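Enquirer: I'll drop the sequence and a predicted model, then ask my questions.
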Amino acid sequence: MSSIKNILETLKINQEIARKFFEIESSILSILDFKGLFEELLSKIKEKFGVPYVWFSVIDKSEISDLIQTLTSSEILKERLNLVERNAFLSLIADNTKPILANEDLKPFYKLLPQKQKYLIRSRAVAPLTLDGEIIGSLNYADHSELRYRPNMEVELLEQLAVKVSLCLSNVMAHEQLKVLAYKDPLTGLLNRRVMDDALRREFKRAERHATGLSLIFIDLDDLKTVNDRYGHNIGDHLLKYIATHLKDMSRESDIIARVGGDEFVIILPGTSSKKAHNFMKRLQKFLKKNPLNVREISIPASLSFGIATVEDNTTKDAESLLKKADAMLYQAKKLKWARRSKNFAIEQKQEDAGQV
């Protein structure tokens, strides 16, 4: 009789566990953003099962890791997401798509732990996650007790949840990519023109309200057409991405950078004087002069023309006027540059005609 009672009790426990897994799965199916998906999973698993440590590992420098870092500002996820080098991750997981449980020899798996967290674990479960059939990371569980996750335990429910999470990731990925396309330039990853216009209007009003100053730099990449004609558009794209990368690297977190045309960029610098904006461009041009783009054994110098407008003198009436002013200054800079080039060409031509070259 006691044997039947034990079986029924075990069945009841298993049904309760299955119900909790089902509730977690149901709660994530309609979520279409990374922040919501990850935060819901982390909180629900901890709430339903009392697991002390739950976190995600994602293969670094992958499409999904780049997108997560671009879109996610979750404080919880910053603590519970670990980016792992691809080879290091796959050396642990191999081609295994089933959860891996262990309560001894845990040291190799320490590389999956979030770097800022110090977990005292005696057992762990690693459930691989896939995207379009490819392993992209894992959902990880750990406990102080060595009895929580044992190699001989049944993993069907953990595996089932990992499959559901993987399906959700596929949906979220598609949705988030559409969001990115709505506000980012697909080639450079910078903001697009529409988002820049909105940001400029917002920052202009803020600068007027708080009298904090605001500068705008309108930048043109010189000779992009020549690069495209000589080396092909693929090399031209490399050059545009090279410029975008260093605009981001040399700017502040508060600066707003956009690609607004084929070879045109805009930087909005809140709280920045005209002098500081000019100093920024001097540093950028100095760097580019010393560091040409090297691709396919081709060295391509990058030259920029720019115009700067500022609201620190309160003479600009609105955001559109500020942009037009910077555009006009850019036009003047390009005229001067072309005039110098034409003059130098004429001098060189005379010297050549006179046999002096």
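Expert: In hand now; what should we look at? Treat the numbers as computed from the prediction; the structure is a model and nothing was measured.
Enquirer: For the rest of this, base every contact and every neighbour count on C-alpha atoms.
Expert: Will do.
Enquirer: ok, now how distant is the residue positioned nearest the centre of the chain from Lys44?
Expert: With the centre of the chain defined as its mean C-alpha position, the nearest residue by CA atoms, centre = their mean is Thr70, 2.9 Å away. With the distance defined as CA to CA, to the nearest Å, Thr70 ends up 25 Å from Lys44.
Enquirer: Same question for stretch 231-240: list its buried residues.
Expert: 235-240 (16 or more other CA atoms under 10 Å).
Enquirer: let me fix that: stretch 182-189
Expert: Applying 16+ other CA under 10 Å to stretch 182-189 flags 183-185, 188-189 as buried.
Enquirer: possible to save those residues as a markdown table with distance to Arg340 and secondary structure?
Expert: Output for the buried residues of stretch 182-189, formatted as a markdown table (distance: CA to CA, whole Å; DSSP: H, G, I helix; E, B strand; the rest coil):
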| residue | distance to Arg340 | secondary structure |
| --- | --- | --- |
| Tyr183 | 38 | helix |
| Lys184 | 36 | strand |
| Asp185 | 33 | coil |
| Thr188 | 31 | coil |
| Gly189 | 34 | coil |
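Enquirer: ok, and here's another one to check against it:
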Amino acid sequence: MTYFNHNNSNKPSLKTVSERKYNELKTQFNDLISNARLNEQLFKRFSEFESRLMESNDLKSLLKTMTTDFSEYFDIPFLKLVLEQDIFSHWHLAPVDLAQFEHVLTYNLSEHPELLVNPNGRLYMGATPKKISRELHIPINTLSFAQLPLVRNNKLIGMVNLGSPDSERFRPDMGTDFLERLTMIASLCFENACNMEQVRQLSLVDGLTQVCNRRAFDDILIQETSSAMRHQRHLACLFIDIDHFKRINDHYGHQVGDEALKQLAAQVKPLLRRSDHMARYGGEEFAILLPETNLSGAQVIAERIREVIADQEFHLLDQTLRMTLSIGVACMNGACDGGTSIEVLAQLLVKDADEQVYIAKKSGRNRVSCRMI
């Protein structure tokens, strides 16, 4: 009779199995604790940055937070903020000089759908798309890329584009909860900043002629006078008055008079540079600031405005008529006496330009009168 001897020496004991299972569970538990701590740190960092976003109470500070601060806070080598061009196109007074922000670009996004990685507007993480790499001049060593679309009321208002030479930085399989929440808050902050800017615009733009109002002009006057003194440059001021404007109102009615003011502003604005400032100063009187313009240069511009208006017929509602202008020109030299305050110099510039209008009128109207202060 043969007996089979079952040798169990190679079979793990229950104790060994239990220890192995325990170690596996312990490792999983430690991983969970480590991930929880990491998520807690991430949540804290994202929460701190969200607070920064919400504390940005104007567009300039918000743009800085979304570019320079964002890049530094999260250590992101490449960042480009692309914004919808239409956001700024209807603002008569630019709230911020975008040229100061090297990481901000504006596009008409409806004409550049190729800039959006996901057509459905969802967040993207992965390899850098070639078409976007060329358009945004993304460095060639960027091995991972993320795009965070900014959407409000189902409309794309921009996108934050992030890049890193680390291929693991923005992987397609990574969780996006924190980034999606950050994107939502950034979109809301942009909407709020734009709404605040629209309110500011309404308070600084003349509702009839759509040029600056007196309040805006007074602020700009101080800024430009200060700049002229600081850089020792010329600053010229034009005052424009419609000749016999009261007759237009009395004979044709105030609606025709209002239309005359609107069309005058519309005709003059294209004759100015982007750096010039036109305002409705009061009634039928307009003021124009010409930075870095000497007296002879300002006189040339004033004569050109006078001639353009005098040489055409204006169709105002059901009336056709001609208008002429009396224009006063004053100019200050930024290298003049530095002992005079900015406010006093600004007031002198306006006062002299205004006085030159009356001289032009007394001299026969439809003419330009100049003075150097």
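Expert: Here it is on my side, so go on. Every value quoted in this text rests on a predicted model; they were computed, and no experiment measured them.
Enquirer: which residue lines up with the residue nearest to the centre of the first structure in the second structure?
Expert: Matched across to the second structure, Thr70 of the first structure falls on Ala94, judged by TM-score structural alignment.
Enquirer: Tell me if I am right that Met159 of the second structure is in a helix.
Expert: No - applying DSSP: H, G, I helix; E, B strand; the rest coil, one finds Met159 of the second structure to be strand, outside a helix.
Enquirer: Tell me which helix or strand the residue nearest to the centre of the first structure sits in.
Expert: helix 63-71 (DSSP states H and E).
Enquirer: how big is the offset of that helix relative to the second structure?
Expert: In the superposition with the second structure, the average deviation recorded for helix 63-71 of the first structure is 5.0 Å (mean CA distance after the TM-score superposition for the first structure).
Enquirer: which outside residues touch that helix?
Expert: Helix 63-71 of the first structure is contacted from outside by 34, 58-60, 83, 136, 173, 176-177, using CA atoms under 8 Å, 6 or more residues apart in numbering.
Enquirer: Now with 10 Å, please.
Expert: 33-35, 57-62, 77-78, 81-84, 131, 136-137, 169-170, 173, 176-177, 179-180, 189 (CA atoms under 10 Å, 6 or more residues apart in numbering).
Enquirer: Can you select the buried ones among the residues you listed for me in ChimeraX?
Expert: Per 16+ other CA under 10 Å, the buried members of the contacts of helix 63-71 of the first structure correspond to this ChimeraX selection:
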select :33,34,35,57,58,59,60,77,81,82,83,84,131,136,137,169,170,173,176,180,189
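Enquirer: just the strands in the first structure please.
Expert: Taking DSSP state E as the criterion, the first structure carries its strands at 53-59, 81-84, 100-102, 123-131, 134-143, 214-221, 256-259, 264-270, 293-295, 298-300, 304-310.
Enquirer: which ones are touching Ser200 of the first structure?
Expert: Heads up, residue 200 of the first structure is Leu, not Ser. Counted by CA under 10 Å, 6+ apart, Leu200 of the first structure has contacts 206, 214, 216, 256, 267-270, 318-320, 322-323.
Enquirer: on that earlier part again, His277 of the second structure versus the match of Thr70 of the first structure, what's the distance?
Expert: Counting by CA to CA, the gap from Ala94 of the second structure to His277 of the second structure is 12 Å.
Enquirer: now the strands of the first structure as CSV including distance to Asn152 of the first structure?
Expert: Formatted as CSV, the strands of the first structure follow (distance: least, CA to CA, whole Å):
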stretch, distance to Asn152 of the first structure
strand 53-59, 21
strand 81-84, 27
strand 100-102, 8
strand 123-131, 12
strand 134-143, 16
strand 214-221, 62
strand 256-259, 53
strand 264-270, 58
strand 293-295, 52
strand 298-300, 57
strand 304-310, 64
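Enquirer: Show me what Leu150 of the second structure aligns to in the first structure.
Expert: In the first structure, Leu150 of the second structure lands on Leu129 (TM-score structural alignment).
Enquirer: count of residues packed around that match?
Expert: Leu129 of the first structure has 27 neighbours, counted by other CA atoms under 10 Å.
Enquirer: The one 3 residues further on too?
Expert: For Asp132 of the first structure, the tally of surrounding residues (other CA under 10 Å) stands at 10.
Enquirer: Could I get the contacting residues of it?
Expert: 166-167, 169-170.
Enquirer: Also Gly137 of the first structure?
Expert: Contacts of Gly137 of the first structure by CA under 10 Å, 6+ apart are 56-60, 64-65, 82-84, 86, 89-90, 93, 112, 126-131, 166.
Enquirer: follow-up on the earlier one: how close does the match of Leu150 of the second structure get to Leu181 of the first structure?
Expert: Leu129 of the first structure is 25 Å from Leu181 of the first structure, by CA to CA.
Enquirer: again, but for Lys350 of the first structure
Expert: Distance from Lys350 of the first structure to Leu181 of the first structure, by CA to CA: 52 Å.
Enquirer: Which parts of the first structure are helices?
Expert: 2-28, 34-49, 63-71, 75-80, 86-93, 156-183, 193-210, 224-231, 233-250, 274-290, 319-353 (DSSP state H).
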